[in-house]
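Participant: Just a sequence and a predicted model for now, questions to come.
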Amino acid sequence: MRSLERAIDVLEVLEATRTPLRLSEVARRAGLHVATTQRILNALEARGRVEQDGSGYRTGVAMLFGAHAYLATNRLAATAPMILQQLAAATGLTASVFVRAGSSRAVIARVEGSDPLRYVLPIGERLPLHLGAGKVIAAYMDPEELDSVLGGIDEFTRADGTRVSLEDFRRELEEIRQRGWVASHDERVVGASSVGAPLINADGEFLAAIQVAGQTTNPAFTDPTPLGHEVRQAASALASRVG
């Protein structure tokens, strides 16, 4: 079991970086001895989970097979595109579904609208929980677990330079729970706005966050209330399909 945990630690190190890493750096970030790390990398490389060249180690093409299997077998990921297509058509905005992945969130389904964003957000991209649709996920987390994820920070800065205290952030999470949706402007990317809502099943269990996003200059974001209702309806429709 310990060997499996160490292999996962190594894979998580490689998944978290956008550039290849040298052996010594992989070992340092994984908290493992260099020799142990080398053995793990060799085994993973033999199975296509890791690749290497002159610049270092990176995740291998075989990791795509696991991602594809998740998208094909996960009921939420498989069902979401149809609802997102309807939402994107109704609003003209890019519609997405995000799920929590530890201290981050990941997009598992996405449909572009007629007013596309000016940046590409690949399926599986890790994003923070304190910005945009991430706040919807944070709002429904256990308070103690949220404290652990936040890591004791007192404040953070959004993309537009706005500084947000932890107290203000917690107040916003309470507003999300009460209102059922949240509008975000220029938080993660300057020039982009979004409206997100929770996906909650019939048992009251939080499953994911659903969002529409577009350019901040889009008139729909001037008064996001209608978008909030639209996204909530889409969330209810998707929840009824996944159970």
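Facilitator: Ah, there it is. Numbering: from 1, shown residues only.
Participant: C-alpha only now, for contacts and for neighbours.
Facilitator: OK.
Participant: Show me where this structure has its strands.
Facilitator: In order along the chain, the chain carries the following strands (DSSP state E): 50-53, 56-59, 94-101, 104-111, 126-127, 155-157, 163-165, 182-185, 192-200, 206-215.
Participant: Just send those strands back as a markdown table, with distance to residue 13 and mean neighbour count too.
Facilitator: Output for those, formatted as a markdown table (distance: least, CA to CA, whole Å; neighbours: other CA atoms under 10 Å):
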| stretch | distance to residue 13 | mean neighbour count |
| --- | --- | --- |
| strand 50-53 | 12 | 16 |
| strand 56-59 | 9 | 21 |
| strand 94-101 | 15 | 24 |
| strand 104-111 | 14 | 22 |
| strand 126-127 | 13 | 19 |
| strand 155-157 | 24 | 13 |
| strand 163-165 | 29 | 13 |
| strand 182-185 | 30 | 22 |
| strand 192-200 | 29 | 26 |
| strand 206-215 | 25 | 26 |
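Participant: try this one next to it:
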Amino acid sequence: MSSGSSTLAKGLDLLRLMGQYPSGAPAAVFAKDSGLPFSTAYRLLNSLVASGFAEFDAATKQYRPGLVIFELSSKVASVRGYDGTILPVLQRLSETTNESCLFAVRDGLDTVTVHTVDGPEFRQTTDPGDRLPLHVSAMGKAILAGLPPHEADELIEQLTFAPRTAHTVSDAAALQRQIAHGREVGYLYQSEEVDLGMNAIGTPVVGSDGKVLGAVVIAAPLFRATKTGLVQHREALDVAAYQLAIALTTIQPRG
């Protein structure tokens, strides 16, 4: 790798890391989390500021994502039809279930949350742009369940199974059993694997061509709804997945 491409890769890694601190963090935090020398992180952060990808608050000495990131993400969401098709479906699902609802897509070995709608009484704990390993969440497991078994197994073999909580599934065999069961019953369930006190059910969103477009999820605190309560919303979840599949496969890219 040339020095130029290496520098670009480090800058992009810092930009992705910045997404974990939407309200901002000092250069020392980015240096520590990225493993870069402070001088290198400081130089790259200021390059991101100069290009508009980051902002620097002189009062707090913190760096945060810049408006260019918002502009790019908005354009991508608009072109892919996410804004106009996903949010209305999630809103209807939330109104029907009185719970929080999410839609996520796969990026490599992770899920990336695209849109969320909070329930009327409790806010869910995942935000748009959040990234989670496939094995952790109901949405990741749902995406795996929607894939052909051999494709899902190939992805599972690459997972490191880093735990998010003490309840996170910890090995490939256990995850494969969960996915096999999910394929049988039509939904995937997780309890306190992402955040303590929260559980969720999800199902894959699959296009007419069989392509997995993402996953739709209903999430709730355990004191409000356990697995039994969430499963009561299976029909509404299936309807939402069907509506999303139709909408996302009929979107025409804008010229």
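Facilitator: Done, it's in. None of the values given here were measured: they were computed from a predicted structure.
Participant: Superpose the two chains and report the TM-score.
Facilitator: Taking TM-score structural alignment, normalised by the length of structure 1 as the basis, the two superposed chains have a TM-score of 0.79; 236 aligned residues with a CA RMSD of 3.2 Å.
Participant: circling back to that earlier point, now the strands of structure 1 in CSV, with distance to residue 237 of structure 1?
Facilitator: Formatted as CSV, the entries for the strands of structure 1 read as follows, by distance: least, CA to CA, whole Å:
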stretch, distance to residue 237 of structure 1
strand 50-53, 39
strand 56-59, 36
strand 94-101, 13
strand 104-111, 15
strand 126-127, 25
strand 155-157, 34
strand 163-165, 33
strand 182-185, 18
strand 192-200, 9
strand 206-215, 11
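Participant: Out of those, which is closest to residue 117 of structure 1?
Facilitator: Judged by CA to CA, the one of the strands of structure 1 that comes nearest to residue 117 of structure 1 is strand 206-215, at 5.3 Å.
Participant: mean shift of that closest one relative to structure 2?
Facilitator: Plainly put, strand 206-215 of structure 1 ends up 1.0 Å away from its match in structure 2 on average once the two are laid over each other (mean CA distance after the TM-score superposition for structure 1).
Participant: What's the match for residue 92 of structure 2 in structure 1?
Facilitator: Structural alignment places residue 92 of structure 2 opposite residue 86 in structure 1 (criterion: TM-score structural alignment).
Participant: circling back to that earlier point, between the strands of structure 1, which gets nearest to residue 24 of structure 1?
Facilitator: strand 56-59 (9.9 Å).
Participant: By how much does the closest one deviate from structure 2 on average?
Facilitator: Overall, strand 56-59 of structure 1 averages 3.6 Å from its counterpart (mean CA distance after the TM-score superposition for structure 1).
Participant: so what secondary structure elements neighbour that strand?
Facilitator: Helices and strands touching strand 56-59 of structure 1, by 3 or more CA pairs under 8 Å, 6 or more residues apart in numbering; DSSP states H and E, are helix 2-16, strand 50-53.
Participant: Same list, these, but as a markdown table with distance to residue 117 of structure 1 please.
Facilitator: Output for those, formatted as a markdown table (distance: least, CA to CA, whole Å):
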| stretch | distance to residue 117 of structure 1 |
| --- | --- |
| helix 2-16 | 24 |
| strand 50-53 | 32 |
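Participant: of all those, which lies closest to residue 229 of structure 1?
Facilitator: Go through those one by one with CA to CA and the one that ends up closest to residue 229 of structure 1 is helix 2-16, at 35.0 Å.
Participant: Please pull up the equivalent of residue 178 of structure 1 in structure 2.
Facilitator: Counting by TM-score structural alignment, the partner of residue 178 of structure 1 is residue 184.
Participant: scratch that, residue 205 of structure 1 is what I was asking about
Facilitator: The criterion is TM-score structural alignment: under it, residue 205 of structure 1 has residue 211 as its aligned partner in structure 2.
Participant: Please report the distance of its match from residue 53 of structure 2.
Facilitator: 33 Å (CA to CA, to the nearest Å).
Participant: Look at those two and report which has more neighbours.
Facilitator: Here residue 211 of structure 2 and residue 53 are set side by side on neighbour count (other CA atoms under 10 Å), and the busier one is residue 53, at 20 against 14.
Participant: what residues does stretch 133-153 of structure 1 touch?
Facilitator: Outside of stretch 133-153 of structure 1, the residues within contact range by CA atoms under 8 Å, 6 or more residues apart in numbering are 98-100, 103-105, 127-130, 166, 173-174, 176-177, 181-182, 184, 194-198, 206, 208-211.
Participant: Quick one: residues contacting residue 127 of structure 1.
Facilitator: Going by CA under 8 Å, 6+ apart, residue 127 of structure 1 touches 104, 105, 106, 134.
Participant: which among the residues you listed gets closest to residue 157 of structure 1?
Facilitator: Distances from the contacts of residue 127 of structure 1 to residue 157 of structure 1 were compared by CA to CA; the smallest belongs to residue 134, at 14.7 Å.
Participant: burial count for that closest one?
Facilitator: When counting by other CA under 10 Å, one arrives at 22 neighbours for residue 134 of structure 1.
Participant: What's the match for it in structure 2?
Facilitator: If you follow residue 134 of structure 1 across to structure 2 using TM-score structural alignment, you land on residue 140.
Participant: distance of its match from residue 28 of structure 2?
Facilitator: Residue 140 of structure 2 sits at a distance of 32 Å from residue 28 of structure 2 (criterion: CA to CA).
Participant: swap in residue 179 of structure 2?
Facilitator: 41 Å.
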